[in-house]
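J.: got a predicted structure plus its sequence, pasted below:
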Amino acid sequence: MTTPWEELLPGTRRALLHRIAVAQAEARVPSVVAAVAREGRMVWSGARSCVDGHAPDADTQYRIGSITKTFTAVLVLRLRDEGLLDLSDPLEKHLPGTGVGEVTVAQLLAHSAGLAAESPAPWWERTPGALRPELVDVLGERPVLHPTGRRHHYSNPGFTLLGSLIEAVRGASWEEALRREVLEPLSMDRTTARPVAPAADGWAVHPWADVMLPEPAVDLGLMAPAGQLWSTAADLCRFAGFLAEGDEKVLSAASVAELRTPAAAPETGEWDGLYGFGTQVIRQGGRTLVGHTGSLPGFVAGLWVSVEDGVAAVALANSTSGLAAGSLAAEVVGIVADAEPRIPAPWKPLTEVDQELLALTGPWYWGTQPVGLKLTADGGLELRPLRGGGRGSVFVAAADGGWTGLDGYYAGETLRVVRRPDGSVSHLDLGSFVFTRAPYEPGDAVPGGVDEAGWRGLGA
């Protein structure tokens, strides 16, 4: 049951139903189901079907294809957080004998390992995984096509390797690890490796006639970590909430944020889309959306989250092509976020304040560039330019008494308060940059010193 402020307005619901109705009719797909989550809870779902009276609902399973990759990435980061591997580790350290050289775990997660996009023939998405019983059958004779780490090149075999890595390190099958470590803690009991009724059948729709052909729903075997899963709109709304905020039962908010962070440059000409660790990151309608799209013969799927807006959307259809489910899900996010902007939490003053930190707030100068330092609501510090563009970051306290940058140019850099022998504040040191209370004040700790004659006019 949703609370009143979570329910969508009638006009928004009408716009959403209209959009998916148009999508089903124009794309000529047998059925489409979509859902919206706000602040981590499903607040709307709708469907259209070519069979009167048999529209799917948010509990109907569809195959979600490559959205599976995001789940696989979650399992890998769990291993990292437990100290069982490092993302910079070569795959060979944990899974020897693959023949892919020194590609790292991080490169596999970001599709920057240089591996081929697909496995050798026959087309793996329409043939049983039993035809590829070993990793060598998935990788083929020439698994690496590009220099490792140099470009983003989407690779399904790369996520097969990650699935095998999980099994080797965890000592359990990919499917069992996924069920135990992700699906059960997130209450995603309708997400499975094989269809469980009610589940949609997959279809191919003839491009030039209104007729259909059933598509095979094969078990992908070793390729399962790249695209095996079946899920529902309701379950994927739960997963969207996890991608936005994390869940300590599965991954911390910081580790989930790492999943969402772009880790590889896009292909040339595709700068509106980036890739994190098992997640796609796109810009649409002025928003940053994080999630993944998916397709397998008979099905297309899309899941996007706007963390800033607190809105997520899912779109699922049972047709091989015709409907861009990812684009539909992104449009649904935009409809809701534009019609019903997120209501911010009320401002509240700090419950405690460190007076020494408070004394540091206000204007500082990097050379002549004015910046402002302020306390954040969570007790951190934020440094931003006061006019024009420039560098800024949010900082959190470090164990050594300094402050560590979290974002922007100063991410990972250390901010320190430098004091004079009498204990008064001399300046701020940020990665060797000096910030003083006045611009080039004589006697301040300005690198290179300050001209003794001081400031002057043009004719002086």
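T.: Great, that's in hand.

J.: only C-alpha atoms for contact and neighbour calcs from this point on.
T.: Fine.

J.: where exactly do the helices run in the stretch 351-460 of the chain?
T.: For the stretch 351-460 of the chain, the helices defined by DSSP state H, counting those that start in this stretch cover 355-360.

J.: residue boundaries of the strands in it?
T.: In the stretch 351-460 of the chain, the strands defined using DSSP state E, counting those that start in this stretch lie at 362-366, 369-375, 381-385, 393-397, 403-405, 414-419, 425-430, 433-435.

J.: residues making contact with the fourth one?
T.: If I follow you right, that is strand 393-397. With contacts defined as C-alpha atoms under 8 Å, 6 or more residues apart in numbering, strand 393-397 is touched by 379-384, 403-411, 415.

J.: what about versus this one:
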Amino acid sequence: MQTGSETGTGGGPEGGAGGGGLLPATRRSLLHRVAVGQRDGRTPSLVGAVVRDGALVWCGSRSMIEGHAPDADTQYRIGSITKSFVAVLVMRLRDEGLLDLADPLSRHLPETALAEAGTAIGTAGADAAALDAAGLRAAGRLTVGQLLSHTSGLASETPGPWWERTPGDLRPELADVLGIDPVKHPAGRRYHYSNPGFALLGALVEQLRGVPWGEALRTEVLEPLGMARTTLLPQAPAAGGFAVHPWADVMRPEAVQDTGRMAPAGQLWSTAGDLARWAAFLMAGRDGVLGAATLEEMRQPAAPPEASDMDAGYGLGLQLSRRGGRLLAGHTGSMPGFLATVWVSPQDGVGAIALANATSGPQVGAIAADLLAITADAEPGLPAAWRPADTLGADLLELAGPWFWGTNAYALRIDAEGLPRLGPLTGQGRATRFHVEQNGTWTGREGYFAGETLRVVRAADGSVSHLDLGSFVFTREPYDPSAPVPGGFPGWH
């Protein structure tokens, strides 16, 4: 007999009984989606959860065992969602100035810097140590950013046997997770998912922090976010993982392995309650852990989508997926016996989690996306109330209004925070927000002008002559003859 349960709260990620925070019809639709997912996916149990405006507002589950439906505190293995945690550790190092995403790995990881090829690969005299060193040296040329975005060209998996099903002590050294020929594509050329790449990033964190990556994660991220139920090894109550026969309704337990050096690619266990905190963090950041601007950077596409799935992409340690017109960010995960997904939609202020204890079957990525869409569509969040700026300087106010790039009409608007946005007056075109630098220039934040500098150019009398945005001249009149329009323009006739 199957049983289901649900809890919810309107107060925060700590959870609570009663299903508050969402309307009864919404809760019914969410529980129905979980029940259908558990049945159709033929998984022993399935947990779904929804986060809205930084709070866990609903958690529901379905189980094959009467009276034993899991709750928001039951651990499941979350597989490659682990990578998003490792990515946050790396971005913390970047924000602290300890590394740059353009740095080659060898700049920070001595094993890859000191590796020497020795005997040529493929020759009869090449010994194992020399071949291992060749693999490390090849990895050392790759950049931190390429590893984060899976554009390094590294192999998807380790040399055999398959790391997910074998003890980590079979691969005690970094060379053991790479092999002799780890680079399969030219670096930076294409997206190619790499589990060994995140083993290297975990080693990078250990090198720069001087402690195991799991310890750095606990003290720098998990404890500040209140994620006490996210651990490297399972802690009761924890679901057991199962393999379900593809053609018969029978199953058997899956073994749990400590994956050692490969742990940064998929070792973590967590709960719906903890992952609700993680989803809230991925949307808004947290002072002392990672700022909102850095999380926004991580959610931006950093790797091209594969031609076979143009609705999927990858940022810096975060998967991206376009579903039903929404761009979702987060990560999926799988390990023997378990499947997991976390998706967030910052535009909606909604996130969703799906956890199952089956090796295959339930489509947890689609289930989590559906839970998010059900909530966002049925109960769309209210936008923040408009409010005026406390004060805006006269120098900013004089720049607001219409501008022209050639004959194209643009508008420069200043928001309540004093941040400018430039975009076409009608239709689609090149638009961007800016952040203001200390030297008074503005830097584009997205689109064609991302990273480009906008300068306010003044005439000899101090009046504004024009705006210069990466050599694009914006004037108050179309082809203003008093401004230095490239190529010149004699006037209208």
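T.: In hand now; what should we look at? Small disclaimer: the values here were computed from a predicted structure and weren't measured.

J.: tell me the most buried of the strands of the stretch 351-460 of structure 1?
T.: Among the strands of the stretch 351-460 of structure 1, strand 403-405 has the highest mean neighbour count (mean count of other C-alpha atoms under 10 Å), at a mean of 22.

J.: can you tell me what part of structure 2 that strand aligns to?
T.: Matched against structure 2 by TM-score structural alignment, strand 403-405 of structure 1 falls on residues 442-444.

J.: ok, now stretch 311-319 of structure 1?
T.: Going by TM-score structural alignment: stretch 311-319 of structure 1 matches residues 350-358.

J.: any idea how far G351 of structure 2 is from the alignment partner in structure 2 of P10 of structure 1?
T.: Taking TM-score structural alignment, P10 of structure 1 has P24 as its aligned residue in structure 2. To G351 of structure 2, P24 of structure 2 is 19 Å away according to C-alpha to C-alpha, to the nearest Å.

J.: same question for Q235 of structure 2.
T.: From Q235 of structure 2 to G351 of structure 2 the distance is 25 Å (C-alpha to C-alpha).

J.: do the same with A138 of structure 2
T.: According to C-alpha to C-alpha, A138 of structure 2 and G351 of structure 2 sit 39 Å apart.

J.: before we move on, what about Y479 of structure 2?
T.: Going from Y479 of structure 2 to G351 of structure 2 by C-alpha to C-alpha gives 47 Å.

J.: what is the neighbour count of the residue mapped onto S432 of structure 1 from structure 2?
T.: In structure 2, the residue equivalent to S432 of structure 1 is S471, according to TM-score structural alignment. Other residues lying near S471 of structure 2 total 12 when counted by other C-alpha atoms under 10 Å.

J.: settle this for me: T74 of structure 2 is touching A239, isn't it.
T.: Yes: counting by C-alpha atoms under 8 Å, T74 of structure 2 does reach A239; the two are 6.7 Å apart.

J.: now the counterpart of G449 of structure 1 in structure 2, nearest residue through space, not along the chain?
T.: Under the alignment (TM-score structural alignment), G449 of structure 1 maps onto G488 of structure 2. Using C-alpha to C-alpha, 6 or more residues apart in numbering and skipping the chain neighbours, the partner closest in space to G488 of structure 2 is P481 (7.9 Å).

J.: ok, that neighbour to G487 of structure 2 distance?
T.: Look at P481 of structure 2 and G487 of structure 2: by C-alpha to C-alpha, they are 11 Å apart.

J.: understood, closing this out.
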